[in-house]
Every structure is written in C-alpha cells, then in structure tokens.
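**Student:** Structure, please.
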Amino acid sequence: MMLGSIAKKVFGTPNDRKVKAVRPLIEKINALEPEFQKLPDQALKDKTEELAKRARDGESLDDLLPEAFANCREAARRALGLRAFDVQLMGGIFLHQGNISEMKTGEGKTLVATFPAYLNALTGKGVHIVTVNDYLARRDAEWMGKVYGALGLTTGVVVPQQPDAEKRAAYQCDVIYATNNELGFDYLRDNMKSELSQMAQREHYYAIVDEVDSILIDEARTPLIISGPSQDRSELYKTIDTLIPELKEEHYEIDEKSRNVTFTDEGNEFLEEKLRAAELLPEGQTLYDPESTTVVHHVNQGLRAHKLFNKDKDYIVRDGSVVLIDEFTGRMMTGRRLSDGLHQAIEAKEGCDIQPENVTLASVTFQNYFRLYDKLAGMTGTASTEAEEFMSIYGLGVVEVPTNKPIARQDEDDQVYRTATEKYQGIVRSIREAHEKDQPILVGTTSIEKSELLSQLLQQENIPHNVLNARQHEKEAQIVAEAGKPGAVTIATNMAGRGTDIQLGGNVDMKVMEALDADPEADPDALRKKIESEHEEDKKRVLEAGGLFVLATERHESRRIDNQLRGRSGRQGDPGRSSFFLSLEDDLMRIFGSERLDKVLSSLGMKEGEAIVHPWVNKSLERAQAKVEGRNFDIRKQLLKFDDVMNDQRKVIFGQRREIMEAQDVSEITRDMRHQVIEDIVAERMPERSYAEDWDTEGLNDDVKKYLGLELPVVAKAQEDGVDDDTMREWLEEQSDKYMEDKTASFGEETMRNVEKQILLQTIDAKWRDHLLTLEHLRSVVGFRGYAQRDPLNEYKTEAFQLFESLLDSLRAEVTEKLSQIRPMTDEEQKAMMDRLMAQQKKMQAPAKQPTPVPAGADDVAADGASPAFDENDPATWGNPGRNDPCPCGSGAKFKHCHGRL
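**Tutor:** Next up is the predicted model:
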C-alpha cells in the first residue's frame, strides 16, 4: 500500500495522466475562441455544413474536434448565455472517446453532452442522449435544442404514447433525447414490424447515457418485455390434467417447505408412457430431451396444481373462475393470476374455462440493448466505485473530471447510535439546530416509509419541511430548486437523476416564473431585478450559515448512492457539510457485524442518546458496502452470461427479419427453404446407402402432399429402375419449382412476392415467440443440473443451441407448407367474404338492446345508451370485431392484419 502511494506521488494516478493528456486539445479550442466570436450567426451553421462535408470525405472526428467544440461553445454562449468552462470541454472530450465522465453535481453535465453530441452528429447517423425520465428528456431537448438549432442541427425527443409518425420523425433528427425504457421498447417494437417504412430507429451509432450508473448498473438486470396473449392451449392443460390423478405416491415427492414437487424416476417412466399415448410426446423422444422442455414444465405445473394448491384454502371457485386467496389476510385477490401456466393448470383441475396465458413476444435487457451501440459514453457524479463493472461489461473507462472550483464541503465522520429511536432523536435535534441558524437542510432517506416517519417527527416538532416523492417529476424539480432557501428542510428518497441543482438562496428563474404565474400583468424585467436583489440577501444568509447541510439517515448498500447524496452539497465551490446518522438497527449495520460494535459501544459505557464518531467506523462500513457491491456485480455478471445466449439468437433472428424486409424479392430464400425441406424428407424416408425395400415411399408420398401440396406418383417413381435418393430429390425439386412458378403466374408476380415476405415474417415471429417461452421454461429448470455436478450455464448453452437449430428446421418446413397451400380466392369465396362484411356492418348499425359500455374518453356515445352509427372511418363505432373477421374499414384484409395489428 505504502509503495503504491509513493509511486502515485511520483508518476501521478492513471486518472491524472488522462486529464493531463487532453490539456493540449483544450488549449487548441481556447485559441480558436476569438476567431469564432467574430463570426455572424449564419456562419456557425455554415461551419457545421463544412465540418459535416469534411467528415463525409473521410476526415476523422478527432481531427475535427477542436473546431467543432469551439463552434459549439460559441453557439451555446449565444443561445443560452452559458460559456463552457475548460473542465466542461474536458468532460465532452472524454465522452467523445467513449468513456464515462464522472463530474460532480452542479458542474453542468447537460451542457457537456452537447459537445460530443454535436461532433458525432456530423456523421449524419444520429446521436441518442439517454435520460432517466420523460420530464428530463423533454426539458433537455427543449433547452439544448436551442444550441443545436444555432448550429443548424435538428433535435428530436422520444416519449411514451407518441404517435408513430411523430416518433419516426424524432428518430430522423440529428440529436435525439429519450429515456432508456422508450429506446429499448422501440428497438423491440421495430423488430416486430413487417415493413421497413414502419420502423422508427435508425442504426445504433452513438449514445450518451446520463446518470449512467443508475441505468447501466441499478436497472441493468431489468428485462424490457413486450407480451401478448398466447395461442389457446386449453386442450394441453386438460389432457395433462387427466394424467395427474393416475399418478401413485411413488411417482412424485412433495417438499411442502419450499412448496415444490418433483417426479421420481418411476414417475418419469410412467409419464413418458402416458404422454406418448396422449400424443403429447413423439415416439423416440424422452422427457430429458431439450424439445420436451415445455411439456415437462406444464406437467410439473399440473402436479403442483393438484398436490400443493387446495380448494377453499389457496383459492375458491366463483362464477366459474378460479380466484386466489391471500394467505395472510384470507381475502380474495380478484384479478390476480399465477404465472407460468400454473393458474391455467388449476382452472383445468376445477373444470373452469381456461384463460390464455400472456406470453413474451420480445424481450431485451438494458445491458444487451446498450451493447448494440458502436460507441457508448456516460455521465454521472458517481461511477468510480463501479469502474470494474463498467469496463468488464460495457468496455467503458471511468475518468474523474476535476471540478471548476475546489470543493469546500466538510464531510463529517458517521455518527453511530445504538437504537433507531436514539438515531431519529439525534436527527431531529440536528435539523432543529441548522434550521434555527437559517442553514438549508437536505435529508436523505432510503425508502418512502422512512421519509414519512421522519416527516411525522418534524411535524410534532413544528419544523416546516417539504417531502419529495417520486410521483411528480415537474413538482420535484420545483421543490429541489427551492431547497437552498434559508432554513429550508427537504426530505428526499434517492437523489439520483433529479436534473436540477440545489442553488444556495433558491433558484432565481423558478422564483421569477412563480411570480409571473401569480401576476401575469407584472413587468418581467422589473420583477427579475427585485427577485435578484432578494436572492442575493438570501444567498448571503445561507453562506454565513455554512451552505447546504446534507444529512443522511442511513447508509445505502451502495457507496454510489451515498456519494450522490453527499454531492448535492458544495456545488461550484460553495461551502457545505454532510453527515451520516446510523444505528445498529439499520439494515447494513445489522447484517455486517453489529454484534461486535454493540459490545464495543457497551464496554465504552455509552450513555443513551450518545453516538460514536470515529474514522474507523467509516472504514469498516466502506468495506461492508464494497462486499455487497461485489456480490451484486457477480449476480449481474452471471445473469448476463445466461442472457447473452438468448442475445446471440435474438441478433440472428432480428438480422434475418431485417434482411427479409429490405429484400425486394425473397423468392430465392423460400426456394432454398423448400429445397432443404425436400432434402430432409428424402433423407428421412430414403436413407443414403439403404436398399429400395427399406424405403418408406408411402411416408414420402404423405410428406410431399403435406409440405409441397403436390399429388405426385411418388411410389411409382421410386419403383423405376435406377432411381436413388439423389434422383428423387432432383425430381421433387423440379416438380415443386414448376408448381410454385404456376402459382406465381396465377397470383401475379408482385402479389406473390408480398405474400412470400409476409408469410416468412409471420412464421419467424410465431416461432421466435414459442422459442422464447421454451427458453424461459428451460432457464427455470436448468439450475437443478448443478445437483448432478453439471454446470447449469453450459447445459443451458448446449440445449438452447439445439432448440435454436430445431426452430430453424421447423421454420423451413412451416413456410414451405404455408406457401404450398395458398391459392387465389374464387369468385364465390370473394362474394361470400363481401356478404359477411356487409352483414357485419348492418349488425353494427342496428341499435343496441342494452346500454353499451363506454370506452374511457369516448364522448360521442349517444345519451340513450345506443351505439353510435357505424362509420368505416371511425374505429370507435366498430364495436368489437373478431381478429380473423374482415376489417370494418373496408380494406378487404383481416382485422388482425389491418387496424387490429398488435
């Protein structure tokens, strides 16, 4: 340790060397400043065009950086009145290099992002700036959009519930502000679209993630899932349900403690026999094969439904449906359903109508979404504690950017009390002392419940205060802006990503806006002058009182969260102080060695209400936090390894979909698939180097009918002299190609190409959906392989690969079969369809016999409860068409392929 500290003094830390290395670049940018200050406004936009042309002609962005940053700094000065400091330029350079810039609160990260965003947008590929909530995305896009506008670039913002056209337009902009959730969901939605023109996102070129630790670490494990109703599997549940009562006690074991059931070896053998008889398990396939995962899962759920869930204890049957009972309160939990097919298994057991499961249509984790970008960067006030994780998972380096002015905050040692009651008494005492001397106080808590408890204690003491909750982002910004007023007390839960600084004396802009709202007739300039002079007085009082006092009521299990809270005080060189109040009853203290500390405190003869304050306590707590962080990192790393297996397959499927959408003509793909299917069926029915009498020509004849839609003399052909498997394969390929050419002629070239494309996409989507479900089931059971001394991850990789191969095989077979069966509609069929459509429209126009339920927000329903008149241009008047009915808009397509498309 000592040698390391000596080396750091001589050579500097790695961080110091990185900071030193960019100083010459900053000097270059500063040298260009006078030249850019002389340029007229239009010349800044002309400069953007010139730089973009140079980038297109092959000049590297690194070479363009000094001019681009100088141009952007000048645009920000003119548009916002903000001239970027050298340290802000430094933060921007590190972001452009694909690092995380760790910048303290109040150092102007929002402005810093404009520099690398502008430079990288010159490529024309679009830059994504990622925020933690919709309010910040809108606010930053509007605020920084003025800078990009002055430079001749466009700014877009992506938020939930945005109309498709608006969203597509936003993604075409040069710089796009969006939340991490919306970006991930748009990626998934795009990969469910059937035409390129409907896709919103462009390529994933460069993203700057604000509050990067919150998004890429705290939320990294959260999968984004788009789900929808699954196909009806009620027959499967019913069939399995009939098998369960036949099981004997030796066929299964019950573990009531963990509420789990497992089949014995005898049980597995018995089940295999029964499942084959019920045609749920193909001949030659066992329950141990990867293809059996879904059947095994549902059989397990059926057994659990019968053996672990008891009627009138765990659930009741009411009006033909299964309603769960809360085991703690005994109340019915209407609308709550068990997941993974367990609820359906109970419905089958009780003979109720089986409601379909929700299935995953597409999913991705933030870890894998953000690894799609060619270049990734991030900003936060606290990243260095997680530097190892950022580097190993995302390849991101962390660079600490120096502050513009030295930090003048005093960080006090933690105060440790024996009980929570004593701790809260100490907290209230400290708040009262600071409040009485006009010092603003920010109190950090770890949960909403603790915020409310502290609020009640302060009410009892008549101390006025604000409580920040997570419900209103706009109000939140206002409360944070006011938290620096003299004597203000603000209680907050988790201070990350607020996007608003606590300015000493309060926020002038916010005060001006409030005053103008109260009196719209007032003169804005006179009002601002008056408020500014009052603000100076307030700021002086706060500075004399010692600046903002950050008081934390507990240590979080992550040091980052503690540092975020601490960093709210002492912005831009302001004075301030921070202190942590702890008790031996806190979660972290209870888990890590509170018994030893309790003995030490007792032996010291501490009186009630006293606290121990010592640097050693801080050190031992930091070590405890580092242990917890290490464990959480290991969990995330392990989960990522499992998700990577699915991610590789996801990329292949999404890549294939995109190729199909981009292709004008997919007939070659479908032809190759058809030929592969022919090869497979011939290889199965006429094995290579086998005798003619061993061939299954009847089976081959059936396969040709099923997959190729052809009535051919297969048996007779096989009996001809000199016919072998190669001859048969070539003959079938020739016949099927001719059949498809005739079909194309009857449909018309263009129609046939469209049909091929849509069948390909729909089949890929359906197969991928089933595959995701199978992988979920495999993931839930593969952990048990550890008991057999086999690595669950390797087992998962192997079986997931086998399942993916079988997905591709079945995809080829299904596409070939569907294409062989389609044919143009006859005149009679077209007439019947039109008659059905007309009858449906008449039915919709008939007055309702009973009041129609009014959809939320539908104001145009007649007062007497009758349905509004049918209007093919107004979906609100269509009632509830079936998914397979013709669309009421009159397009001729099915409802599910037109206005009912998911």
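
**Student:** From now on I want contacts and neighbour counts done on CA atoms only, so please keep to that.
**Tutor:** Noted.

**Student:** can you give me the strands for the stretch 1-150 of the chain?
**Tutor:** Along the stretch 1-150 of the chain, the stretches classed as strands by DSSP state E, counting those that start in this stretch are 99-102, 127-131.

**Student:** For the longest one, name the packing helices and strands.
**Tutor:** In terms of contacts (3 or more CA pairs under 8 Å, 6 or more residues apart in numbering; DSSP states H and E), strand 127-131 is packed against helix 114-121, strand 175-179, strand 206-210.

**Student:** Mind checking these for the one nearest to D218?
**Tutor:** Proximity to D218 (CA to CA) singles out strand 206-210 among the helices and strands packed on strand 127-131, at 13.3 Å.

**Student:** Return the set of buried residues in the closest one.
**Tutor:** Neighbour counts over strand 206-210 (16 or more other CA atoms under 10 Å) mark Y206, A207, I208, V209, D210 as buried.

**Student:** right, and the third one touches L376 too?
**Tutor:** Yes. Proximity of I208 to L376 meets the contact threshold set by CA atoms under 8 Å, at 6.2 Å.

**Student:** for comparison, sequence B:
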Amino acid sequence: MFKKWFDSGLKELKKAKPVADKIEKLSSSVAALSDEELKNKTEEFKQRFQQGASLDDLMVEAYAVVREASRRVTGMYPYYVQLLGAIAIHGGNIAEMKTGEGKTLTAVMPAYLNALNGLGVHIVTVNEYLARREAEGEIGDIYRFLGLTVGLNIRELTPDQKKEAYACDILYSTNSELGFDYLRDHMVLYAKDMVQKRGLNYAIIDEVDSILIDEARTPLIISGGAKQNQNLYAAADRFAKYLKDEDYIIDIESKTIELSESGIVRAEQMFRIENLYDINNVTLLHHINNALRANYIMFRDKDYMVVDNAVLIIDQFTGRVLPGRQFSEGLHQALEAKENVEIKKETVTVATITYQNFFRMYKKLSGMTGTAKTEEEEFREIYNMYVVEVPTNEPVIRVDAPDFLFVTLEDKYNALIDDVQERHEKGQPILLGTVAVETSEVLSKLLTRRGIKHDVLNAKQHEREADIIAKAGHKYAVTIATNMAGRGTDIKLGEGVVELGGLAVIGSERHESRRIDNQLRGRSGRQGDPGYSRFYLSAEDELLMRFGGETFKQRIAMISKLNTDKEATKPQPLESKMFSRFVSSAQKRIEGQNYDTRKTVLKYDDVLRKQREIMYAERTFVLTEANIEPFVIKAIESYIDSAVAPLMVQVGKNKFEINDEAIHVTFDGVLFVRGTVDKQKLAELDEKGIPAYLKSLAMHEIENKKAQFPEEIFNEFLKVISLRVIDTFWMRHIDQMSELRQAVTLQQYGQANPLQIYQKEGFNKFREMTLNISKDIATYVLRAQIRVNSEREEVVKNTKTNEGGELRNKKPSKVKQNHNQRNMPNWKRR
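**Tutor:** Predicted coordinates for the structure are as follows:
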C-alpha cells in the first residue's frame, strides 16, 4: 500500500499505459502503409515539429511508425511492455527491464522521436563492441530505413571522422569517449577542430547503473605526463643566484618578487632571447619567477627543510613537517634546484571531469538497465530521474534458491563444485559468477581437477567475451565470469536446455551491492524461460568478515556443528532467513556508505564544475569569436583596476592617499615599456584620473600595434596570447585544486568542515587565477612583438587520457625565427 502511495516509478508507469494503448490502436493503420509511405513519415514529423508540434504530440504516431519499421527490418515487433519502457525513457526516467526483455530495441523508439528536433541523440553503452554492434547492425538499420543517419564514436577515429559521427541524428558511443571528447574540445587550438559542435542535447544510457553509479567516482583525466624540464629549473636557478640587488623588486607585504628593468635585460642576455615577455617565452618566465621566489622569498628551516636529499614542507601553522606534500606550480622543483638535491619530475593534469558532472550537462538524460531500483534515491537526488519498473512480457519462472552458508571457504568451494559437477553431467549449462579475478582462478583450478571443461572470463569486456557469454546457454557449457561480465548480451538457451531446467546461475559469494547480485541472477530466466540461481557463502567471505568478523564465524561453526548429522561425510550448508537478512543488512550498509562517498565527491567536484564552465565558456568565446579585441581590452582594464586599487587608499570622504611612486614602479617598465608612464603626470591626477590615464596608454599601444598589421593578423595575435595564457593558468589551477582537495581532508581532525574550507579556498584561488590571466594577457599584448612565424601551440603536448588514449591534436610544425624580422607579423594559419 505504501509503495503504491509513494513510488514515483509506479505513477510514471500508470501514466504510460494510456499512451501505450493509443500506440497499440494505431498498429493496423500503420501496418497498411507501404515502405515508402512509412519512410516519408520521418519528414512529415520533422515538418510538424518545426510548425510548433512538441515531441510529446508526435510520440504516439512516431512510436507506432518505429514499431512497424522494426518488424519490416529486423522481424522483431516491440511488445506492449517495451512501449511502456520507451515512454518512461522519453520522460527522462530510467526503465528497469529484466534481462532479455529487449532494452536495446526499446531505446530505438525514444531515440527516433528525440532525433526529430535535429539536435542529435547519444546512445551510451559500456563498451565499444556493443556500440559497434548496434550502430552497424540491424538496430542501426531501423534508423536508416526511416531516413535517419547513424554514427559510431570510438577511440581510434580521427577528429574529422568524429565530427562526421557527431553530426549524425543518432550517435552510438561509450561513456568514456563522450567525456574525453568534451575535454578535448576545450583544448583544441582552432574552433574547426571541435567535434561536439551541437552540444549535449539528449543521452540514453544503457546499463545506466553501471555508468552513473559504479563509475561515478572515477574522474576522466587527460594528463601531460611528466614534464621533461629539470634542466630549465637548474638554468633558472643559476640565473636567479647570479642577479644583483637592483635586478629584482621584492614586495615584503605580499611576498611577491619581480625582475626590474635591469633584471629583464640580464635574462634576455643570459637566455639569448630578444623579448622575455614574448608569448614563446611564457614557460621560461614562469621558471624564472619560481627561481626568484625560491631564492629570495622562501627560507630553509622556516618554509621548508632538507632531509635525506629531499625538500619537505613545514606547516606554517603547526611548525611540523608535512611528508608527502609538494608546493605546486613547479615551486617545489625550484626549491630542489636551489638546494642542489634531486629534482623530481613535475606531472600535469591538463583536464578532468567526473561522469556525474559530465552527464548532468545534458539537457535531457534517461537510461535503462535490469537493476536500478536499489539505487533509486541516488538517481532521483543527483540526476533527477525516477526508476520505472517495467513488467516482464512473460512471467519470471526462474527458481531463486535460498543462499547456502558454510563455515570455511574450502567447504563452500567443494560444495559448489559438487553442485556444478552434478548439473554438468546432466548437460545443464552453468554460469559461475565471481566477485574477483582471484576467485575465478581458484574455481577454474578446482573444475580442471574434476575434468570439467569450462571458459573463464573477467570483466575486461571485448568481442570474444560477448560471444562466449552468448553461447553460455548451450548444453554442457560451464562459464566462469565476474558478476558484471557480458552486460548487454543475452544468454539464449540452446536446444534441449529448457527440459533440463534452463541456465543455472551459481554465485560464489555475495557482492557488496545487491544490484550486482540481481544482475547476475537476471542472466537466467529470460522471456519466460526456466532458470535457477543460488549463492554459496562462507563465514570467511570478505563481506561477512567485514561485518561479522571472527565472532560471526564462531557462531556459524557452532550452529553448523549442531545441525550436521553425525553420519554426514561432508559439511552441510546452513539455510536461514536470519542469515539472508544479515547479508542483506551488510549490503545495505555498504551501499549507504558508497552513496555518501559519491555525494561527497560530487559536492567537491561541483566547486570545480562551476569554475570549469566559466573558463570553458571564456575559452570557447576566444576560439569562436571573429574579433576578440573587446575581450582583451576588458582584461587589460580589469588588471589595471585591480593593480591600482591597493595603491590608492581611501582616508576620508572623497579623500585618497595615493602612492605615485609605487604606481610608477608597478606599471612603468613592467606592463609598459620603460619611460611610457609619466611620473609627473601621475602626480597631477586623482583616484579617477590615474586608472583612466593608464588605460589610455594601453589603448594607445594597442592602436599602434593595430596600425602596423592587417586586422586578421592582429586578431590572431590576440587569440594566440589569450589561448596560451588561459590554458596555462587553468592547467595550473586544476593541479592546485587537486592538491587543495587532498590538503583539506586533514582539517576534519581539527573539527573544521573540509568542504567549506575547500569551497572558500577554491573561490579565492579561482579569483586569483582570473586576475593573473588578466595580468598576463595585458602584459603580453602590450609588451610582446608581433612576428611572422608563430602559431597556436598546446600548452602541454603528447597528452594522454586515463583510459590510455592519446589526444589527437597534432603537434604543430615549427619554423625557425628570423630575429632580423622582429617587427614583422608573427602568425600564420596551419
């Protein structure tokens, strides 16, 4: 009764039934259409949508058309229950459909309907084999028959092939490839190289619980590997130690240090470059700044210690050493160079996102799986999706036997193998489910000793695995597989297997998630077939040891002894609802803990998500906008305002104490060429006049550069600088946030809220980064010279994903600089 009142999935199912009835009524009239008339329906639907009809208005007719097209193309006619699932999926929900109920065919109806708006539909699978099977097989043929294009997105495609795939009405892809394409799109150097140009419109996720729950804590990471720049640290350190007092300026209050004009000249002489502030020298300048800070701002035995040839950070609050921690942005390596100890390789995370935040960016999201109800709360709270339990087409007649519980692993395995042998001798196919690879190897050895031929599969899904799983329903087949193996592939029963009782699924232990156990059970008893399932447990299983320990084992041993017949030659299993409840309770507790962990990860990642969206939007604007001069001017003005403000302190109503000398030092010879800022002029201006004067100098410099070169070349100059600066600082910021995330976890021991500290510090770091971006854009635009032969380059090259794939942006070919052409245009298109 309570379930009927509060189960949102039941309400959705109730609403779906009248719609499904209407689709059923259209079946005869749609069946009377010719192939040509059926195909023409797609264009008719598109026109009606453009004329104001909603997708909901078109759903009944569209589903009826797809249903008939499926019959003609594949011979499969979607059942009534599949219509219910398709309606639930279109509503942005999860259709829970048991194994063998035809989820793949069910998804065709909402995918077709949602493709009519021209924005594209992404169907997400757990592996490339399944994506290819649907896109290139008979499921893809249904779409093609109806006039829609179907694309396949896999790792080895070139950017041009990916663009073609993403332009299709229906795109089949893995979850990881979609996420990496999103990250790579915000690293490309030219707008034409972006592949997800239509954005993230609608996704239907197959095995939605696997992707959005099991993999939710795994972030997608593109990294640049280890930087090969130890020599640059050493060179920058030698340069810093060579400087005289007049070659640098230290601000004691802010603990910052910068080269003076004479220091800049010395740097250009030592490193044999013409302009330290040229865009090509951004990395060198970063290393010099770190070397300056390491040598003149940081002090040994105060800020850090050197112990056993390693630099260790000293916590400024406690005075204790922080082992395993490093200063970020290469400062730690600069200190190692200063102290002449081994310089560790600096690694870089270029881009990262979690599956949770990636899929929440879709305008509409839905999914399907055989097992989702146990995680319904998480789907509802995080993804705003209800789980709709779709009834089976035929009643489930599988026998789910009670668990067998033994005292030791040895007793359990022996009893399990006895059961397998007995069933194998009759010819009944058996699927042995394991939680770990180690368990599958143990069972394989035991089966080999008994002379039972079998196949062993692990969770590394590939084409051969799917084929073996598909044949696992034939007579005498014995298959050992991890509980997740073969998702998306039905185990169809071979000839004569029904009479033997169908497929027997035997679990070697319980998984910490009930959902995974249900998934394993669901491999048997599809479409009204007979089947059997049982789990074998022992008090030494990891799950039971975690929650019961030795005390539980001793009690089981005692009960087992009491229940065992004295004449029995083998240990007898225990069957009890009490034990089943204990196991179920342990699983629920672990599921709750895992949910809390995923929620915490999401809360932390949400901080970075907001920052990522701002930075990616800014980068996309620079990449795609024809003229970014207003963007650059805004950055210059923003930096001038932020740099001038601390040097003009309000001391009364409309009264300011202005430090003209500090303003002159800050801007003349740093932002502007020395001699540009008139000290006398500064003395004559008030708090409003000074920023206006500095901005006018900046505009004058920009107008001078514009006058020398064609508009296209000047705009490319601005884009090269802006992209390089944004990418450099964003990449550093990601690393900083990662280190901050690790650091704040220690705060909870001091009764502080680590999340609040992370949010506050993350905001401060982001604000600091945006100011630094404005500063560097302003500096490089005003100080850099425009030359003939520079082009856009990645900040980090040879980037790789944490899935093993490589970033596909090619390394640009370099052209040697002709230093005699200092004032010639420096940018050319590739």
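
**Student:** re earlier: could the helices and strands packed on strand 127-131 of the first structure go into CSV alongside distance to K896 of the first structure?
**Tutor:** Converted to CSV, those look like this (distance: least, CA to CA, whole Å):
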stretch, distance to K896 of the first structure
helix 114-121, 39
strand 175-179, 30
strand 206-210, 36
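
**Student:** And the ones you listed: which comes nearest A141 of the first structure?
**Tutor:** By CA to CA (comparing all of these), the closest turns out to be strand 175-179, at 5.9 Å.

**Student:** how close does that closest one sit to the second structure?
**Tutor:** For strand 175-179 of the first structure, the mean deviation from the second structure after alignment is 0.5 Å (mean CA distance after the TM-score superposition for the first structure).

**Student:** How far away from the center of its chain is that strand?
**Tutor:** Centroid separation between strand 175-179 of the first structure and its chain, computed with CA atoms, centre = their mean, to the nearest Å, is 15 Å.

**Student:** Please tell me how far the helix or strand following it is from the chain's geometric centre.
**Tutor:** The helix or strand immediately downstream of strand 175-179 of the first structure is helix 180-190, counting by DSSP states H and E. Chain-centre distance of helix 180-190 of the first structure: 7 Å, with CA atoms, centre = their mean.

**Student:** just stretch 182-195 of the first structure next, same as before
**Tutor:** 12 Å.

**Student:** what span of the second structure lines up against it?
**Tutor:** Alignment note (TM-score structural alignment): stretch 182-195 of the first structure is matched to residues 177-190 of the second structure.

**Student:** do the same with stretch 777-795 of the first structure
**Tutor:** Using TM-score structural alignment, stretch 777-795 of the first structure pairs with 739-757 in the second structure.

**Student:** Report the buried residues of the matching stretch.
**Tutor:** L740, R741, V744, P754, L755, I757.

**Student:** Redo those residues as JSON lines? Include distance to E768 of the second structure.
**Tutor:** Below are these laid out as JSON lines (distance: CA to CA, whole Å):
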{"residue": "L740", "distance to E768 of the second structure": "15"}
{"residue": "R741", "distance to E768 of the second structure": "17"}
{"residue": "V744", "distance to E768 of the second structure": "19"}
{"residue": "P754", "distance to E768 of the second structure": "21"}
{"residue": "L755", "distance to E768 of the second structure": "20"}
{"residue": "I757", "distance to E768 of the second structure": "16"}
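
**Student:** quick one: which of the helices and strands packed on strand 127-131 of the first structure is nearest K607 of the first structure?
**Tutor:** So among those, strand 206-210 is nearest, using CA to CA, at 46.3 Å.

**Student:** Any chance you could list what contacts the helix or strand following that closest one?
**Tutor:** Moving toward the C-terminus from strand 206-210 of the first structure, the next helix or strand (DSSP H and E) is helix 212-213. Here helix 212-213 of the first structure makes contact (CA atoms under 8 Å, 6 or more residues apart in numbering) with I100, G378, M379, T380, T382, A383, E386.

**Student:** Just among these, which is most surrounded?
**Tutor:** The most crowded member of the contacts of helix 212-213 of the first structure, judged by other CA atoms under 10 Å, is I100 (32 neighbours).

**Student:** Map that one onto the second structure.
**Tutor:** Match for I100 of the first structure (TM-score structural alignment): I94.

**Student:** can I assume that match is in contact with T369?
**Tutor:** Yes. Under the criterion of CA under 8 Å, I94 of the second structure makes contact with T369 at 7.5 Å.

**Student:** hey, which helix is longest across the second structure?
**Tutor:** Longest helix of the second structure, by residue count under DSSP state H: helix 577-624.

**Student:** how close does that helix sit to the first structure?
**Tutor:** Mean for helix 577-624 of the second structure is 1.0 Å (mean CA distance after the TM-score superposition for the first structure).

**Student:** what range in the first structure does the very next helix or strand once past that helix sit on?
**Tutor:** Scanning forward in sequence from helix 577-624 of the second structure by DSSP H and E, the next helix or strand is helix 629-644. With TM-score structural alignment applied, helix 629-644 of the second structure matches the range 667-682 in the first structure.

**Student:** Can you report how many residues neighbour the nearest residue to Q355 of the first structure once chain neighbours are set aside?
**Tutor:** The shortest distance from Q355 of the first structure to any non-neighbouring residue, by CA to CA, 6 or more residues apart in numbering, is to Q344 (6.7 Å). The tally of other residues near Q344 of the first structure (other CA under 10 Å) stands at 28.

**Student:** What of K15 of the second structure?
**Tutor:** What K15 of the second structure shows, counting by other CA under 10 Å, is a neighbour count of 14.
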